[in-house]
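# please work out how this folds:
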Amino acid sequence: MNKTRLMPILIVIAIGVVLAGLILLLDKPSAVTAEMAAGDASGIAGENQPDIGPRGGKLFTGDGFGLELTIFEKGVPPQFRIYLYENGKPLPPAAAKVSIALTRLGAPVQLIKFAPEADYLLGDQVVEEPHSFDLAIAAERNGQTFRWGSSQVEARLEMTDEMLKTMGVEIQTAGPAIVKSTLKLPGEIVFNPDRIVQVVPRLPGVVAEVNFEPGQMVKKGDVLAVIESQMLADLHSQYMAAQKRLSLARTVYQREKQLWEEKISAKQDYLAAELVLNEAQIAVDLAAEKLKALGVRPEPGLPAKALTRYEVRAPISGLIITRTVALGAALKEDITIFTVADMSTVWTAVTVYPKDLSIVRVGQKALVKATAFDVEGEGVVTYITTLIGGQTRTATARVILDNKDGRWHPGMFVNIELVSDEIEVPVAVSAQAIQTFRDWTVVFGRYGGYLEARPLELGRSDGKMVEVLKGFAAGERYASGNSFAIKADIDKAGASHDH
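So this is what the prediction gives:
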């Protein structure tokens, strides 16, 4: 067979060998990758970087003995697997005893022992993420001891305190905290009905002045409107007539008293004059009280124009909600012409769903936040309706808010957070520190000059603090504030998940 005919056959065979090799490599478990420095504590291990073993792991060799270290994590938690070799040929797993001392940043040394399993040695502990650690490997074979060292860096970043401060990153310490379980409900700001006043003129008349519009603030005693009232003129006339009769009665009484004392007139005339004086005084007092009841100060000798002028004054300080009066209008004494609301406090009408009625209770702390802009306030639940609305099928709770600064406006939609429970947890971190890194929920722990991702198992949260169930201990320091910048820098640094 000539060379021309053999060449295509050889090319096909070569391609088949390459493809077979790739398939074998893809089926192998992931292996530890990092800068591995091989030490020689017994004078046996080699000095060069470990090679790649037949199963894709890192191969440590010395004096004919070899050890291949892999991390297997397909369908199981990550675990070390070790394969043994002698002069390049596989050994049974019981042919050597192996242990590994694993050291992480900010954690005690983790001693991992191995036992035979199938054709490999299996570590007795899970290799927690991230796989960033230093390893000290010790193996005993036929009375000989072999030692190697290995380092691996993953999800780690070196950064000074000054750089962190510039980036807006704060370093906090994990520890016990009070986590408040909250219930979020919708609501609306409404007027405090206990502080709304309907203003009526109390006298019929014609409107001569209107001084305020709806939406304006007034102070107690401000003149809202002026009414010209014939009835007021009659009351003033009665008061002034009573004053004159009182003056005359007083003069007659003084004269009769003097004549009786001088034995000139009979006592009967004196007593009659005293009775007339008392009746006149009662008439004056009655006329004065009628004026005072209308808010008018009784004053004798008023000019004629002032007799009909009635000033309608604001009974409280507050906001004018409505005005139904117009200049020149004829009014009855019982019609509402202004509505004034005291805005120093407002109510929050909270919508409570039937499933939440067992949680909401009077005296409960509430945080109220506006939906349209950044306004929030605190209060307590003061009332819960006992009936559920026929159309909405919800109940209503009331939260009173202080509004002296005028931040809250009736009609605003709000969200209410009710504290349903307060629990002290042994370890908690700031919610601002939590980030998603790969498929982990992490904080970035601070260890000396390094930051490193720490995957967490989280518990309860109130939006400010988050309970840590696993992955971080009390007293450990972590990055908060602008912790997203740490995540971005680690991604740029290429601290990949490669083993």
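# could you use CA atoms for every contact and neighbour count after this?
Noted.
# which ones are touching the residue nearest to residue 484 when sequence neighbours are not counted?
Take residue 484 and drop its neighbours on the chain: the residue closest to it by CA to CA, 6 or more residues apart in numbering is residue 435, 6.8 Å away. Residue 435 makes contacts with 441-443, 483-484, 487, as judged by CA atoms under 8 Å, 6 or more residues apart in numbering.
# quick check: residue 435 vs residue 171, distance?
To residue 171, residue 435 is 15 Å away according to CA to CA, to the nearest Å.
# buried ones in stretch 443-454?
By 16 or more other CA atoms under 10 Å, the buried positions in stretch 443-454 come out as 443-446, 451-454.
# pick out whichever of those sits closest to residue 125.
residue 454 (17.9 Å; CA to CA).
# and the helix or strand that contains the closest one, what other elements does it pack with?
Assigned by DSSP states H and E, residue 454 belongs to strand 450-455. Under the contact criterion of 3 or more CA pairs under 8 Å, 6 or more residues apart in numbering; DSSP states H and E, strand 450-455 touches strand 156-158, strand 440-447.
# dump those into a markdown table; add distance to residue 59 as well.
Listed next are these as a markdown table, based on distance: least, CA to CA, whole Å:
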| stretch | distance to residue 59 |
| --- | --- |
| strand 156-158 | 25 |
| strand 440-447 | 30 |
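# for residue 95, which of those strands is the nearest?
strand 156-158 (36.7 Å).
# and residue 213, helix, strand or coil?
Under the three-state scheme (DSSP: H, G, I helix; E, B strand; the rest coil), residue 213 adopts coil.
# ugh, typo on my part, it should be residue 489
Quick answer, by three-state DSSP: residue 489 is helix.
# by neighbour count, which of the contacts of residue 435 wins?
Within the contacts of residue 435, neighbour counts (other CA atoms under 10 Å) peak at residue 443, which reaches 30 neighbours.
# and the gap between that residue and residue 434?
5 Å.
# kindly report the same for residue 246.
87 Å.
# how far off centre is stretch 7-27?
61 Å (CA atoms, centre = their mean, to the nearest Å).
# likewise stretch 362-369?
With CA atoms, centre = their mean, you get 12 Å for stretch 362-369.
# could you do stretch 432-441 as well?
Offset of stretch 432-441 from its chain centre (CA atoms, centre = their mean): 20 Å.
# what comes up buried for that stretch?
Those would be 432-435, 437, for stretch 432-441 by 16+ other CA under 10 Å.
# ok, now stretch 233-243?
For stretch 233-243, by 16+ other CA under 10 Å, it's 233, 235-243.
# got the residues you listed as JSON lines, with secondary structure and distance to residue 91 columns?
JSON lines is the format used below for the buried residues of stretch 233-243 (DSSP: H, G, I helix; E, B strand; the rest coil; distance: CA to CA, whole Å):
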{"residue": "233", "secondary structure": "helix", "distance to residue 91": "122"}
{"residue": "235", "secondary structure": "helix", "distance to residue 91": "122"}
{"residue": "236", "secondary structure": "helix", "distance to residue 91": "123"}
{"residue": "237", "secondary structure": "helix", "distance to residue 91": "126"}
{"residue": "238", "secondary structure": "helix", "distance to residue 91": "126"}
{"residue": "239", "secondary structure": "helix", "distance to residue 91": "125"}
{"residue": "240", "secondary structure": "helix", "distance to residue 91": "127"}
{"residue": "241", "secondary structure": "helix", "distance to residue 91": "130"}
{"residue": "242", "secondary structure": "helix", "distance to residue 91": "129"}
{"residue": "243", "secondary structure": "helix", "distance to residue 91": "129"}
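# sequence B follows; please return its structure for comparison with A:
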Amino acid sequence: MKLKPIVKAILLAHLAAGSFATHTAIAQSAEQVSPQVEEKGPNNGRLLKEQDLTVELAIFEDGMPPEFRVFATTNGLPIAPEDIDINVKLTRLGDGIDDINFYAENDYLRGDMEIYEPHSFAVTVTAKYNGKTYQWDYDNFEGRTLINSLIADKMQIITENVEPQQFNETLAVFGTMTLAPNAVTHVSARFAGEVKELHVKLGQKVKKGQLLMTIESNESLQPYTLYAPIDGQVTKQNVTLGQQANAQTLLTISDTSKLVAELSVFPLDVQKVQVGAKVLLNITGLDAPIVTYITDSLFELNSDQAKVFRAEVDNRQGRLNAGQFFKAEIELDSYQVPMAVKADGLQSFRDFTVVYAKIGEQYEVRMLELGRKAGPWVEVLSGIPLGTEYVALNSYLIKADIEKSGASHDH
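Now for the predicted structure:
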């Protein structure tokens, strides 16, 4: 018994764990069937023969959407296309039946509908000629595999459904926290004198009106007091007890309850960013991003030749500090798309980008036309119906299984 490589590896793991009896049925269901040998005709189509009738069913797609063409002969002589009636039914995995009729054109019969991808179906060909009916059935599968659900679980094949999604296009940037404008107040002496008492210290939080220090005037020798003009934190202390207070700044008090996130946006992206845009700030040490909005921008470029956009940040809990670096995502646009799939589920197949649709325990390629991307999602314009279950994670395992089985594109 020949097993697909991935299936074989998982079964060996079960054998090592002593669980062969439980999974014997799985091994049998994974057995690989040898591909049917087919005979090709002069138009590179499949030859179907019965008695003296030969029908060549070819897919034609030279500069046009794929379609069937039929060339018929009897005893080696061409049959006029108007003298034979052909019908082809394509039974697709999970997508119903394509019923194709034919009409005469030149020296062949031409199918009346496009053969859309994937070209994977069970084929039934019915021919009526000279009062007789002929029928052929065969499988033409590509990009398809069968994996038992227990094995798929072991392989961690995760599926989701094709659904509408809210897209949030974002721009990743870096930035720095700064104090808000007018958040800093410098405290100086009203009269020159000696500092007699200091009632606060560097780093201490103060309230507006709180006593800061007592100074003895050099001229009157009378003490006077200084009080905090705002709520905030003592961020600089330039004086000590006994020191002369003249015109210098004695204390600096900064209101740290509100900070400003300065976001550096490089010239290529500047036109994408608008005032009012939503911003997610990712701060090291915080469990969740901080949500804020751009309020304005600076006129001058920074040292990296980037334009600086600013967003206010609530810091009443004191979790952030001026000078702190961060990563951020600026929301550029937000909209709903009718269909989307996870980007992690995308794979390449021939010249297409695909996902693997799951129908029961079978998986098959679905060729996609893709649109916009946002975060983990990619918009789907066509190629798969809404609601289809598809492989969203570990789809590379399905691809490997199909490639090992040698499924080919039959034209």
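# residue 344 of structure 1: what's it in contact with?
Counting by CA under 8 Å, 6+ apart, residue 344 of structure 1 touches 318, 402-406.
# tell me who's in contact with residue 327 of structure 1.
Residue 327 of structure 1 makes contacts with 207-210, as judged by CA under 8 Å, 6+ apart.
# any idea which of those residues is closest to residue 149 of structure 1?
Using CA to CA, residue 210 is the member of those that sits closest to residue 149 of structure 1, with 93.0 Å.
# circling back: for the contacts of residue 344 of structure 1, which ChimeraX command selects only the ones that are buried?
For the buried members of those, the matching ChimeraX selection, counting by 16+ other CA under 10 Å, is:
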select :318,402,403
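# among the contacts of residue 344 of structure 1, which lie within strands?
Counting by DSSP state E, those place 318, 402 in strands.
# tell me which two in the contacts of residue 344 of structure 1 are the farthest apart.
Spanning the widest gap among these are 318 and 402, at 14.1 Å by CA to CA.
# with distance to residue 108 of structure 1 added, can I get the contacts of residue 435 of structure 1 in a markdown table?
Formatted as a markdown table, the contacts of residue 435 of structure 1 follow (distance: CA to CA, whole Å):
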| residue | distance to residue 108 of structure 1 |
| --- | --- |
| 441 | 23 |
| 442 | 20 |
| 443 | 19 |
| 483 | 26 |
| 484 | 28 |
| 487 | 25 |
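# can you match the residues you listed up with structure 2 and say which hold?
For those, the contacts that are reproduced in structure 2, applying both residues aligned by TM-score structural alignment, their matches' CA atoms under 8 Å, are 441-443, 483-484, 487.
# residue contacts, residue 121 of structure 2?
Contacts of residue 121 of structure 2 by CA under 8 Å, 6+ apart are 90-93, 139-141.
# just the buried ones from those residues, in PyMOL syntax?
Remark: buried members of the contacts of residue 121 of structure 2, expressed as a PyMOL selection using 16+ other CA under 10 Å:
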select buried, resi 90+91+92+93+140+141
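# tell me which of the contacts of residue 121 of structure 2 you also see in structure 1.
Shared with structure 1, among these: 90-93, 139-141 (both residues aligned by TM-score structural alignment, their matches' CA under 8 Å).
# tell me which of these is nearest to residue 336 of structure 2?
Using CA to CA, residue 93 comes nearest to residue 336 of structure 2 of those, at 29.5 Å.
# aligned counterpart of that closest one in structure 1, please.
Taking TM-score structural alignment for the superposition, residue 93 of structure 2 sits opposite residue 105 in structure 1.
# what distance do you get for that match to residue 451 of structure 1?
Taken as CA to CA, the span from residue 105 of structure 1 to residue 451 of structure 1 is 9 Å.
# and for residue 329 of structure 1?
78 Å.
# then residue 268 of structure 1?
112 Å.
# just residue 124 of structure 1 next, same as before
Distance, residue 124 of structure 1 to residue 451 of structure 1, by CA to CA: 28 Å.
# ok, now residue 130 of structure 1?
For residue 130 of structure 1, the distance to residue 451 of structure 1 - CA to CA - is 12 Å.
# could you do residue 258 of structure 1 as well?
Plainly put, residue 258 of structure 1 is 109 Å away from residue 451 of structure 1 if you go by CA to CA.
# so who does the residue mapped onto residue 117 of structure 1 from structure 2 touch?
When structure 2 is aligned by TM-score structural alignment, residue 117 of structure 1 is paired with residue 105. Counting by CA under 8 Å, 6+ apart, residue 105 of structure 2 touches residue 81.
# quick revisit: in structure 2, which residues correspond to the strand holding residue 454 of structure 1?
Taking TM-score structural alignment, strand 450-455 of structure 1 hits residues 362-367 over in structure 2.
# repeat that for stretch 145-155 of structure 1.
Mapped onto structure 2 using TM-score structural alignment, stretch 145-155 of structure 1 spans residues 133-143.
# give me the distance from that stretch to the chain's centre.
38 Å.
# stretch 293-310 of structure 2 too?
29 Å.
# what sits up against it?
Residues outside stretch 293-310 of structure 2 that contact it (CA under 8 Å, 6+ apart): 260-267, 270, 274-279, 311-312.
# now the strands for the stretch 1-150 of structure 2?
For the stretch 1-150 of structure 2, the strands defined by DSSP state E, counting those that start in this stretch occupy 46-50, 53-60, 67-74, 77-78, 85-91, 97-105, 108-111, 121-129, 132-140, 144-146.
# any idea how far residue 249 of structure 2 is from the residue of structure 2 most remote from its centre?
Within structure 2, residue 220 marks the point farthest from the mean C-alpha position, 74.4 Å out by CA atoms, centre = their mean. Counting by CA to CA, the separation of residue 220 of structure 2 from residue 249 of structure 2 is 22 Å.
# what's the answer for residue 289 of structure 2, then?
Residue 289 of structure 2 sits 37 Å away from residue 249 of structure 2, going by CA to CA.
# ditto for residue 399 of structure 2
Counting by CA to CA - residue 399 of structure 2 and residue 249 of structure 2 are separated by 71 Å.
# same thing with residue 60 of structure 2?
As judged by CA to CA, residue 60 of structure 2 and residue 249 of structure 2 stand 87 Å apart.
# okay then, goodbye and thanks.
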